[in-house]
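Asker: Pasting the sequence and the predicted coordinates here, then a few questions.
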Amino acid sequence: MAGCKEWCKSEFKVKNLLLQHEDPQTFIQFQFGFQKVYLIWRVFWALYHVAWIIVSGVKADLWAGEDSSQYVKWFIFLTDWAYFSLTISTLVDAVVTTYVFVRRTDIREGTEVELPWFMRANWCLFNIGNVISVSTSLAYWGLVYDGSQDMSSVNIATHIINSLYVFLNISVTGMPKRVLHFWFSVIFGMVYALFTVFYHLAGGTNHNGSPYVYSPLDWSKPGTAFLYCAIVCFILVPVVHLILYGIHRLKLLIYEKCDCCRIETRYRRDPSTVEMKPQYPY
């Protein structure tokens, strides 16, 4: 009970609504060390997601048919918004990690105690990309997929592998998570919901000519559409965020309890002394 109280005290602070952290080093390595391998990990996944988002656009005929005039509607689907946000997140992560390795030795060695603006932006994108990707996959399989669509490679990449990547990435990297950071993804969901409203009012149609993007978001039936939006934005998204946070906490528990996992101890140098102090994640 005491441990739970301490956790609530440390986690539910107003400052944790924002992007503050005192150990930038943890953002550029695996939970268990290996900074150089982490750089390879980041670049690999950035290239992977960039390749697949290009493929999803090039292979638009898989969902739009032979009418090339419909291909531009790639931009209206939540799946593509979500995968784009995940791709941008991994790309920015790779750029930030590379920059830190080349130019910011202070962060690599753990002597910097203030999170730079570009790492804050990266952290925000990390939260949005992860939560929206998993939420979109769940919403797709639960609300949209009816068994008639072909299970193409693009469909698998954007509705299954994307979520598996998120779970794996959170399980092994040192990137922190906060309970209160759910609001980034909620805002993203609300922005998309508003987009579908204005798209409908402007007379927009999906690739099949229907006057909506997804049938659950048919704004000619505003009550039903609003209900689906509310469920996804204010229930599904926060629940997914909490699940991912739970995976993060489990990772930290394993790290703290399993000595064999501490392959590489991280240190932060106290600038006023030559003493090296161990720095553990939280």
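Answerer: It's in. Residues are numbered from 1 along each chain as shown.
Asker: From here on, just use CA atoms for contacts and neighbour counts.
Answerer: OK.
Asker: Which residue lies nearest the spatial centre of the chain?
Answerer: Among the residues of the chain, the one closest to the centroid is Asn130, at 2.0 Å (CA atoms, centre = their mean).
Asker: Please, which helix or strand holds that one?
Answerer: helix 117-139 (DSSP states H and E).
Asker: Now do that helix: everything it contacts.
Answerer: With contact meaning CA atoms under 8 Å, 6 or more residues apart in numbering, helix 117-139 is reached by 19-20, 24, 27, 78-79, 82-83, 85-90, 92-93, 96, 158-160, 162-163, 166, 175, 177, 181-182, 184-185, 188-189, 232, 236-237, 240-241, 244.
Asker: Can you say which of those are buried?
Answerer: By neighbour count, with 16 or more other CA atoms under 10 Å, the contacts of helix 117-139 hold 19, 24, 27, 78-79, 82-83, 85-90, 92-93, 96, 158-160, 162-163, 166, 175, 177, 181-182, 184-185, 188-189, 232, 236-237, 240-241, 244 as buried.
Asker: what about versus this one:
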Amino acid sequence: MKKQAVAQNALFCCTASLGKIEETADQFARSCHGNISPLLWRVPNLIWALCITFISVTSFWGPTEMFLLYMTHWGLMFIIIESIFGIVVAVMERNEKSDATFGLPWYVKVYWVLYNITIPVAFLITVFYWGVLRTSGKIVNYAPNPVIDIMLHGVNSLVMLVELVFSAHPSRLLHVMQPLYFAGVYLLFTIIYFFAGGQDPLGNHYIYPTLDWKLPGQTAIMAVVAAVSLIVVYLLVVALGAIRDALTGNFAMRSETMHVSTEPY
């Protein structure tokens, strides 16, 4: 029985499924800090992301169609989408409680997956930008001005940290493949773009100098380092979520109100 459970969890992990869902929808629509509506931080998060996106697009240093070449901008788009679904969950669950008999509603599941991806990716973008790109020999300005630079590569993590610290639902080790698959999709995109003859706005045949597929060995090593870093960051997110629950008593509250469901994602 134990081996069967391990095998099932391994399958859930490899397929990036949410697995056996024991959470209720209301956990995604409230704060772990008492009677605080998630709208109080998810709406400002969305407004911030929309404003930064508008400024970034209108002041982009290259053709507008190249805006989505960069992981930073993918991460920004995910903050927008994650915030929208977070707002939908908060509003829907406040106005009309869903029936837990059939598991989580689809929009809650989508929000949870977006949450699992967006937070660690935002943290990784910040770490890699300041720790790798800004210290490499080929320094490129990836933002129109220093203020937007900090917004895209620093405040992005603070915004997602607020989401993590104030939310009431958990981050599970089982879901680690969700952000990894997202990163894998971006990596595949860079490979296809390279072999299609794509260039960055400055005419270079790469998107990032650290992902130059003319140097496949070096780039493959960087990809592995990025993947390992993302796993470490995700583990940090899980740990921060556990500390949050311990400090707020959210874990005990979740255990008492939990309705068990065996519905996989």
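Answerer: Right, received. Where do you want to start? All of these numbers come straight from a predicted model, not from anything done at the bench.
Asker: TM value for the aligned chains?
Answerer: Once superposed, chain against chain, the TM-score is 0.82 (TM-score structural alignment, normalised by the length of the second structure); 244 aligned residues with a CA RMSD of 2.8 Å.
Asker: if we can go back for a sec, which of the contacts of helix 117-139 of the first structure fall in strands?
Answerer: For the contacts of helix 117-139 of the first structure, not one is inside strands, with DSSP state E as the criterion.
Asker: For Pro116 of the first structure, list the residues it contacts.
Answerer: Neighbour list for Pro116 of the first structure: Pro24 [criterion: CA under 8 Å, 6+ apart].
Asker: What lines up with it in the second structure?
Answerer: Counting by TM-score structural alignment, Pro116 of the first structure lines up with Pro105 in the second structure.
Asker: Kindly report the same for His181 of the first structure.
Answerer: Under TM-score structural alignment, His181 of the first structure pairs with His175 in the second structure.
Asker: ok, the closest residue to Arg134 of the second structure other than its chain neighbours to Phe194 of the second structure distance?
Answerer: Nearest non-adjacent residue to Arg134 of the second structure, counting by CA to CA, 6 or more residues apart in numbering: Val140, 7.9 Å away. As defined by CA to CA, to the nearest Å, Val140 of the second structure lies at a distance of 18 Å from Phe194 of the second structure.
Asker: Settle it for me: which of these two has more neighbours?
Answerer: More neighbours surround Phe194 than the other of Val140 of the second structure and Phe194, with 19 against 12 (other CA atoms under 10 Å).
Asker: quick one: the more buried one is in a helix?
Answerer: Yes. Under DSSP: H, G, I helix; E, B strand; the rest coil, Phe194 of the second structure sits within a helix.
Asker: residues in contact with the spatially closest residue to Leu18 of the first structure that is not a sequence neighbour?
Answerer: Using CA to CA, 6+ apart and skipping residues adjacent in sequence, the residue nearest Leu18 of the first structure is His181, 7.4 Å away. Residues in contact with His181 of the first structure, defined by CA under 8 Å, 6+ apart, are Asn16, Leu17, Leu18, Asn127.
Asker: Which among the residues you listed count as buried?
Answerer: Burial by neighbour count, judged by 16+ other CA under 10 Å, picks out Asn16, Leu17, Asn127 from these.
Asker: my guess is the first one contacts Leu180, does it?
Answerer: In this case it means Asn16 of the first structure. Yes. Between Asn16 of the first structure and Leu180 a contact is recorded at 6.3 Å, counting by CA atoms under 8 Å.
Asker: The residue nearest to the centre of the first structure matches what in the second structure?
Answerer: Asn130 of the first structure maps onto Ile119 in the second structure, by TM-score structural alignment.
Asker: Show residues contacting stretch 250-267 of the first structure.
Answerer: 31-34, 109-110, 171-172, 276-282.
Asker: which two from those residues end up farthest apart in space?
Answerer: Ser171 and Met276 (27.4 Å; CA to CA).
Asker: Compare neighbour counts for these two and give me the winner.
Answerer: Legend: neighbour count by other CA under 10 Å for Ser171 of the first structure and Met276, higher for Ser171 (19 against 12).
Asker: What residue in the second structure is paired with the more buried one?
Answerer: Looks like Ser171 of the first structure aligns to Val165 there (TM-score structural alignment).
Asker: gap between the residue lying closest to that match once chain neighbours are set aside and Lys109 of the second structure?
Answerer: Excluding the flanking residues, the one nearest Val165 of the second structure by CA to CA, 6+ apart is Arg244, at 6.5 Å. Applying CA to CA, the value for Arg244 of the second structure to Lys109 of the second structure is 22 Å.
Asker: neighbours around the residue nearest to Val165 of the second structure, how many?
Answerer: Neighbours of Arg244 of the second structure (other CA under 10 Å): 21.
Asker: Could I get the contacting residues of Val165 of the second structure?
Answerer: Leu240, Gly241, Arg244.
Asker: So among those, which aligned pairs are also touching in the first structure?
Answerer: Shared with the first structure under both residues aligned by TM-score structural alignment, their matches' CA atoms under 8 Å, the contacts from these are Leu240, Gly241, Arg244.
Asker: For the residue opposite the last one in the first structure once aligned, pull up the helix or strand it's in.
Answerer: Superposed on the first structure with TM-score structural alignment, Arg244 of the second structure falls opposite Lys251. The secondary structure element spanning Lys251 of the first structure is helix 237-257 (assigned by DSSP H and E).
Asker: Mind checking what helix or strand follows that helix in sequence?
Answerer: Helices and strands here follow DSSP H and E; after helix 237-257 of the first structure, the next one along the chain is strand 267-269.
Asker: I figured Ala205 of the first structure hits Pro211, correct?
Answerer: Careful, residue 205 of the first structure is Thr and not Ala. Yes. Thr205 of the first structure lies in contact with Pro211 (CA under 8 Å); the separation is 4.4 Å.
Asker: between these two, which one's more packed in?
Answerer: A count of neighbours by other CA under 10 Å puts Pro211 above the other of Thr205 of the first structure and Pro211, at 20 against 17.
Asker: May I ask you to name the longest helix in the first structure?
Answerer: When the first structure is parsed with DSSP state H, its longest helix is helix 78-103.
Asker: What about the alignment partner in the second structure of Gln279 of the first structure, how many residues nearby?
Answerer: Mapped onto the second structure by TM-score structural alignment, Gln279 of the first structure lines up with Thr257. Using other CA under 10 Å, Thr257 of the second structure has 13 neighbouring residues.
Asker: cool, Ile221 of the second structure as well?
Answerer: Residues near Ile221 of the second structure, counting by other CA under 10 Å: 13.
Asker: Please identify the helix or strand for the counterpart of it in the first structure.
Answerer: Per TM-score structural alignment, the equivalent position to Ile221 of the second structure in the first structure is Leu227. For Leu227 of the first structure, the enclosing helix or strand under DSSP H and E is helix 222-231.
Asker: Tell me roughly how far that helix lies from the second structure on average.
Answerer: With mean CA distance after the TM-score superposition for the first structure, helix 222-231 of the first structure departs from the second structure by a mean of 1.0 Å once superposed.
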